[in-house]
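S.K.: Next comes the sequence, and after it the predicted model I'd like to discuss.
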Amino acid sequence: MTDLGPLNYFLGIHVTRTASGLFLSQKQYAAEIIERAGMPTCHPCRTPVEPGAKLTSHGPSVKDPTLYRSLAGALQYLTFTRPDISYAVQEICLFMHDPHEQHIHALKRIIRYIQGTIELGLQLYASSPTILVAYSDADWAGCPTTRRSTSGYCVFLGNNLLSWSSKR
């Protein structure tokens, strides 16, 4: 067995040791997604989702959904260190089988949000209380077409985010 030294980069996740613990970031991967989308000079936006917006299956379909599917899959991997985009990414992934123009606009909004928050990541603290706390929420039949609910949760052990999910 070989000791490779302290962990600093693994599976696209950059690990930075700080006095308070570890900071996990996918800044380089996020920059590659922005570049692949052809949006390196886009104007950032403050939120990953348009407030109050609901995606539906109406409108013109995209002729070639390959880029949409590729970017949506890449954004799914980015949620490993960016729980702030979990809900938005889950929403666009619901339409990977038949994306429409409004879905591409939603995907581009997420990318614009990432452009403005590319420095964000996941902080893991070295020592914190060992209290397990969980939060959950649901919108109860919030989808305008299927009347299905979207729910989400996050679980903390002390100050460390352990698990999170958002799904319909």
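M.R.: Cool, got the structure.

S.K.: C-alpha from now on. contacts and neighbour counts both.
M.R.: Fine.

S.K.: any chance you could map the strands in this protein?
M.R.: Per DSSP state E, the chain carries strands over the ranges 9-10, 13-18, 21-25, 122-125, 132-138, 151-157, 160-167.

S.K.: Quick one, which of the ones you listed gets closest to Arg109.
M.R.: Among those, the nearest to Arg109 by Cα to Cα is strand 160-167 (18.3 Å).

S.K.: Against which helices or strands is that closest one packed?
M.R.: helix 86-93, strand 122-125, strand 151-157 (3 or more Cα pairs under 8 Å, 6 or more residues apart in numbering; DSSP states H and E).

S.K.: and the longest one, what does it pack onto?
M.R.: Where contact means 3+ Cα pairs under 8 Å, 6+ apart, helix 86-93 is packed against helix 66-78, helix 101-116, strand 160-167.

S.K.: Out of the ones you listed, which is the most enclosed?
M.R.: Of all the helices and strands packed on helix 86-93, helix 101-116 has the most neighbours on average by mean count of other Cα atoms under 10 Å, namely a mean of 21.

S.K.: ok, residues contacting that helix?
M.R.: 30-31, 33-34, 39-40, 42-50, 55, 59-62, 68, 72, 85, 88-89, 92, 95 (Cα atoms under 8 Å, 6 or more residues apart in numbering).

S.K.: structure B:
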Amino acid sequence: MFLSQHLYTLELLERAGMTDCKPCSTPIDTNAKLFAEGAPVADATDYRALAGALQYLTFTRPDISYVVQQICLYMHDPIESHLALIKHVLHYIKGTMDYGLRILRSSTHNLVAYSDADWAGCPDTQCSTSGYAVFLGDSLVF
């Protein structure tokens, strides 16, 4: 893992006041769905700053891409349950700081992409959620 990514992750945890948090093993509860209604967060600017920092981290951490996308859906009007999800992701990051993309030497230079969709998975809008992975040779590049 790059030293700069490690330092960025430590800075992110420090900014959130979570440097001593307990790690967890998953970035999101797969059974829970986010809703648009609830108690608003005390400071929406902090929520947006943490969401943006997580969004930047997805360049080298595709394992958090889905949950960060879900967090960013509510940047305009975040509620406490959305902030709790950010904190859950930070717990996950604390336990997986050595995760990241690795570019490996490969005998092939094929570009292969996979995609998936969750049809009407959003409880508020009934919109679909999709995701994808792109490999160059044996290395995941996005």
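M.R.: Now that the structure is in, tell me what you want to look at. Keep in mind it's a predicted model, so treat the numbers as computed, not measured.

S.K.: What's the TM-score once they're superposed?
M.R.: Remark: TM-score between the superposed chains equals 0.94 [TM-score structural alignment, normalised by the length of the second structure]; 142 aligned residues with a Cα RMSD of 1.5 Å.

S.K.: about what we covered before: would you format the strands of the first structure as JSON lines with distance to Ile111 of the first structure included?
M.R.: Formatted as JSON lines, the strands of the first structure follow (distance: least, Cα to Cα, whole Å):
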{"stretch": "strand 9-10", "distance to Ile111 of the first structure": "23"}
{"stretch": "strand 13-18", "distance to Ile111 of the first structure": "18"}
{"stretch": "strand 21-25", "distance to Ile111 of the first structure": "16"}
{"stretch": "strand 122-125", "distance to Ile111 of the first structure": "18"}
{"stretch": "strand 132-138", "distance to Ile111 of the first structure": "25"}
{"stretch": "strand 151-157", "distance to Ile111 of the first structure": "21"}
{"stretch": "strand 160-167", "distance to Ile111 of the first structure": "19"}
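
S.K.: Identify the residue range in the second structure corresponding to stretch 85-101 of the first structure.
M.R.: Mapping stretch 85-101 of the first structure onto the second structure (TM-score structural alignment) gives residues 64-80.

S.K.: Buried residues, that stretch. List them.
M.R.: Ile64, Ser65, Tyr66, Val67, Val68, Gln70, Ile71, Cys72, Tyr74, Met75, Pro78, Ile79 (16 or more other Cα atoms under 10 Å).

S.K.: I'd like the residues you listed written out as CSV, with distance to Arg105 of the second structure added.
M.R.: Supplementary listing: the buried residues of stretch 64-80 of the second structure in CSV, determined by distance: Cα to Cα, whole Å:
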residue, distance to Arg105 of the second structure
Ile64, 25
Ser65, 25
Tyr66, 28
Val67, 30
Val68, 29
Gln70, 33
Ile71, 34
Cys72, 34
Tyr74, 39
Met75, 39
Pro78, 43
Ile79, 45
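
S.K.: So which of those is the closest to Asp98 of the second structure?
M.R.: Ile64 (13.6 Å).

S.K.: so the closest one touches Gln70, yeah?
M.R.: No - contact criterion Cα atoms under 8 Å: Ile64 of the second structure and Gln70 do not qualify, at 10.1 Å.

S.K.: Make CSV out of the helices and strands packed on strand 160-167 of the first structure and add distance to Tyr9 of the first structure.
M.R.: Below are these laid out as CSV (distance: least, Cα to Cα, whole Å):
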stretch, distance to Tyr9 of the first structure
helix 86-93, 23
strand 122-125, 14
strand 151-157, 24
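
S.K.: so what's Ala72 of the first structure up against?
M.R.: Val89, Ile92, Cys93, Met96, Leu107.

S.K.: what's the answer for Thr150 of the first structure, then?
M.R.: Ala138, Asp139, Trp140, Ala141, Gly142, Cys143, Ser166, Lys167, Arg168.

S.K.: With distance to Gly158 of the first structure added, can I get these in a markdown table?
M.R.: Output for these, formatted as a markdown table (distance: Cα to Cα, whole Å):
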| residue | distance to Gly158 of the first structure |
| --- | --- |
| Ala138 | 24 |
| Asp139 | 27 |
| Trp140 | 29 |
| Ala141 | 32 |
| Gly142 | 32 |
| Cys143 | 34 |
| Ser166 | 21 |
| Lys167 | 25 |
| Arg168 | 28 |
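
S.K.: Neighbour-wise, give me the winner out of these.
M.R.: For these, neighbours were counted using other Cα atoms under 10 Å, and Ser166 has the most, 20 neighbours in all.
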